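next comes the sequence, and after it the predicted model I'd like to discuss.
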Amino acid sequence: MNNPPEMLPADRQRFLKEHLMSEIAAERDAPRPRRRLVWLIASPLAVGALAAVTVVAVPDRDHGGAAPAGAAPSASSTPSASPTPSATPLPGPTDPAGMLARAAKAAASSPDPGARATQFVYRREIQDGARETKHERKSWFPVDGRSGGLILDPTMGNGRNPWPAKLADSPGAPRTASFDAPTYEFVASLPTDPQQLLQRLLSFDRAKRVSGTLMTPKLYNQFAFDDVQMIFQNIAAPPAVAGALMEAAAKIPGTSVVADEADAAGRHGVAVVGTNGTMRVALVFDRTTGAFLGVREVLLSDLPPAGPDGLPPTGDPSPGAGNGKGYDYASAILTSTIVDGLEAEATN
């Protein structure tokens, strides 16, 4: 099989694998081909898919067994927004922006888990596509970023892989959390006002991520959306910040909101859609609870031309995802919660 074209970008999941593999390459038998974003970013944090809009526990019925391909558990057990006192509930919004606003409000009102620095964000998910067979993955990400985490993924190495500490006290390692080295603690410190958060995202200096390429407004916008994706997929966010991130993402120039996208488990939700250069990226959220369901990425070359908004068609245009042969990729978060230690899991 030929290696992918050099200009083809890595989705946030595959950035995680590439980053991890570079740090444990000596233990790998066959390193996978490296792929880059078109703007030649050397991502400081490889992103897997650890996030939920709210950090909540989801029923883990098989508790470690293979996830069903079709009907996955709900991504959140958090109650939806309080019902109206009327005997006949008012209908929910049908326009994409209204759906997202309602979902963001529900996410922001979910209980805060109050994560401690010594704890971990645990998640269990399905991943599909990106030239890999559909599989289940578990991960433990340190809340403070100063201790190592763990990834259990049958497509990586021997299936059991360390997650290097982002803020480790070692030569060359960053010691201050930021969008370049994000942690759950850092995300928890972000503004909960969507407009203020948008300004933080757009004003952060990401020029050092680019090698020999002039930063443009379009690149700044794409980097901002890329960081939002990374947070939802990998870091997670406390409820109030999660709700603000959803709304801020929809305000980043070059993004749009669509009413219907599906995750790797076939669950449908409202999505914020953007591009990262050569991929259409959809962040999918539960319409009622605001829980992050997963991501769907599709090569722009697999899609019809972009519309007036600069974005390709909506819906489910993923010819490669699901067959393990193409570059298209999808994930589905089945469980996301705060735990006390590595390999500790949700019990409800």
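Alright, I've got the coordinates. Numbers count the residues shown, from 1 in each chain.

please count neighbours and contacts with C-alpha atoms only from this point.
OK.

what about residue 219, neighbour count?
The burial count assigned to residue 219 is 18, neighbours taken as other Cα atoms under 10 Å.

check the gap between it and residue 12 for me.
Relative to residue 12, residue 219 is positioned 16 Å away (Cα to Cα, to the nearest Å).

enumerate the positions of stretch 128-148 that are buried.
When burial is assessed from 16 or more other Cα atoms under 10 Å, stretch 128-148 yields the following buried residues: 128-148.

where's residue 130 relative to residue 319, distance?
Taking Cα to Cα as the measure, residue 130 and residue 319 are separated by 12 Å.

re the thing from before, now, which of the buried residues of stretch 128-148 lie within helices?
Members of these lying in helices (criterion: DSSP state H): none.

filter these down to just the ones in strands.
With DSSP state E as the criterion, strands contain 128-129, 132-142 from among these.

what about the closest residue in space to residue 93 that isn't next to it in sequence, how many residues close to it?
Taking Cα to Cα, 6 or more residues apart in numbering as the measure, residue 93 lies nearest to residue 99, with 5.6 Å between them; neighbours along the chain are not counted. Here the neighbour count serves as a burial measure; for residue 99 (other Cα under 10 Å) it reads 23.

putting a second one here so we can go through both:
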Amino acid sequence: MDEITAVRRLWTEVPEGSDEDLRGARGALLAAARAPRSRAWMLRIPRTGLRIALAGGVAAALTAGVLVAEIRPDGSDSRGVAGMPAAPPANARELLERAARTAAAEPELRPRPGEYVHLEMRTVSYVSMEGAGMQVTGTEERWIPAGGTGPWLSRERQISTAPAPGIALPSPQPQLQREPEDTLTETPACSSADTVTASRMATWPLDEAWLRRRIETEAAKATAVPEHLRFWGAVGTFVRESAFRPALTAALFRIAAGVDGITMVPDAVDAAGRHGIGVTMEEDHTRTELIFDKSTYRYLGERTVATRDRTTSFTSRPLSDADVDRIVRDGVSKGMNAETLRRELERDRKPRKVTMRTPKGAVIGSRAVVGVDVAQDLPSLAPHPSHVKVPC
């Protein structure tokens, strides 16, 4: 029998005290919590400056002969011993419900007109090159305009490579895009626009019935995905794009909690290397996870992992002269050597059979949210940015 069970059984027949009965015990507990201790336990509440010291609290509560409501990261309470962590969620549905409560308690960013929500992420992707492969770690930043109107910017760069499990590294390894690569997107203000972008999601209502219909509309586009996975995939897309708006993310978590077939992953690692607890739905050869902090249930990020080895083969389309010229121009603009590029592209002028391997355990794609704040303006653009215009 563990100690917590023994303590709970000790007080099962003691009636709960009234506010008057508990006032003295509560004062003793708070006084003990405020007292300086060399080994205080610290519980940090995300995105606030509040820290609650719990040293000596358990002893004070038991000495007073009362049970104090257990402090949970999601704001709920239960009968238990003060300062001890809440029981882990029993299943994926409960985990998502706790994550929704945590997200709903997050402060909303309220940028003024002309300002931007600045979102920072760490990324991991898998690069396959004809029987070889590697994991590529990078960064991604987004500047999302207040109110969803105006241009928004995405900035990506690659920073390092690592071996993928069970597969050889490419030789020679491809050159990383270490310099920032900017994409400036113009979103038109037309009510019929159907493309999902972060700037449009800035103005979405929080009504869950409306959001469910919007998810179903997005899911219907994924005709190449098995039907039972389409809704989950669309939810994941929306969660990924709404990380800057916690109230919307909370609503999406509540909807996701009702999806059939979701399961819990006891340990999942996000693109920033943080260990968390995940919710997933497995596909034929991959597992897509939403990852949360194990104690606060704050959303950390998402990842897609290969659950078995997979080999695919196809015949490549030959590159035309126009294709080669376009690729070389793009490469030169990023500092690559034109002659070297043309030499490497020469073999792709003819059709050839290509075999790609994805080993079990490879992180096919992952994003971790590492920062959200408000920026006064867009940064200066990197050289040679890409420009995209979303159609109506």
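Received the coordinates, thanks. Just so you know, these numbers come straight off a predicted model, no measurement behind them.

in a markdown table: the ones in strands among the buried residues of stretch 128-148 of structure 1, plus distance to residue 169 of structure 1.
Shown next, in a markdown table, are these (distance: Cα to Cα, whole Å):
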| residue | distance to residue 169 of structure 1 |
| --- | --- |
| 128 | 35 |
| 129 | 36 |
| 132 | 34 |
| 133 | 37 |
| 134 | 36 |
| 135 | 34 |
| 136 | 32 |
| 137 | 28 |
| 138 | 26 |
| 139 | 22 |
| 140 | 20 |
| 141 | 17 |
| 142 | 15 |
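
counterpart of the residue nearest to residue 93 of structure 1 over in structure 2?
In structure 2, the residue paired with residue 99 of structure 1 according to TM-score structural alignment is residue 95.

its match and residue 212 of structure 2: what is the separation?
20 Å.

now residue 159 of structure 2
When distance is defined by Cα to Cα, residue 159 of structure 2 is 37 Å away from residue 212 of structure 2.

more neighbours: which of the two?
Taking neighbours as other Cα under 10 Å, residue 159 of structure 2 and residue 212 compare with residue 212 leading, 17 against 14.

residue contacts, residue 79 of structure 1?
Residue 79 of structure 1 sits next to 110, 289 when contact means Cα atoms under 8 Å, 6 or more residues apart in numbering.

my read is it is in a strand, agree?
No - with DSSP: H, G, I helix; E, B strand; the rest coil as the criterion, residue 79 of structure 1 is coil rather than part of a strand.

out of everything not next to it in sequence, what's closest to the residue most central in space within structure 2?
If you average the C-alpha coordinates of structure 2 and look for the closest C-alpha using Cα atoms, centre = their mean, you land on residue 301, 1.6 Å from that point. Leaving aside its sequence neighbours, residue 301 of structure 2 sits nearest to residue 368 (Cα to Cα, 6+ apart; 4.2 Å).

wait, that neighbour sits on residue 272?
Yes - because the distance of 5.9 Å satisfies Cα atoms under 8 Å, residue 368 of structure 2 is recorded as touching residue 272.

list the residues that contact both of these two?
122-123.

out of the two, which sits in the busier spot?
With neighbours defined as other Cα under 10 Å, residue 368 of structure 2 and residue 272 compare such that residue 368 has more, 26 against 20.

counterpart of the more buried one in structure 1?
Under the pairing rule here (TM-score structural alignment), the equivalent of residue 368 of structure 2 within structure 1 is residue 332.

gap between that match and residue 143 of structure 1?
Applying Cα to Cα, one obtains 22 Å for the distance of residue 332 of structure 1 from residue 143 of structure 1.

and the residue nearest to the centre of structure 2, what pairs with it in structure 1?
With the correspondence set by TM-score structural alignment, residue 301 of structure 2 lines up against residue 294 in structure 1.

I figured its match hits residue 266, correct?
No - between residue 294 of structure 1 and residue 266 no contact is recorded; they are 10.3 Å apart, counting by Cα under 8 Å.

quick revisit: contacting residues around the residue nearest to residue 301 of structure 2?
Counted by Cα under 8 Å, 6+ apart, residue 368 of structure 2 has contacts 121-123, 270-272, 300-302.

so which of those hold up in structure 1?
Among those, the contacts conserved in structure 1 (both residues aligned by TM-score structural alignment, their matches' Cα atoms under 8 Å) are 121-123, 270-272, 300-302.

just to revisit the earlier point, would you mind measuring from the residue nearest to residue 93 of structure 1 to residue 225 of structure 1?
Residue 99 of structure 1 sits 20 Å away from residue 225 of structure 1, taking Cα to Cα as the criterion.

could you find the counterpart of residue 327 of structure 2 in structure 1?
Per TM-score structural alignment, there is no equivalent position to residue 327 of structure 2 in structure 1.

three-state assignment of residue 327 of structure 2?
Under three-state DSSP, residue 327 of structure 2 falls in the helix class.
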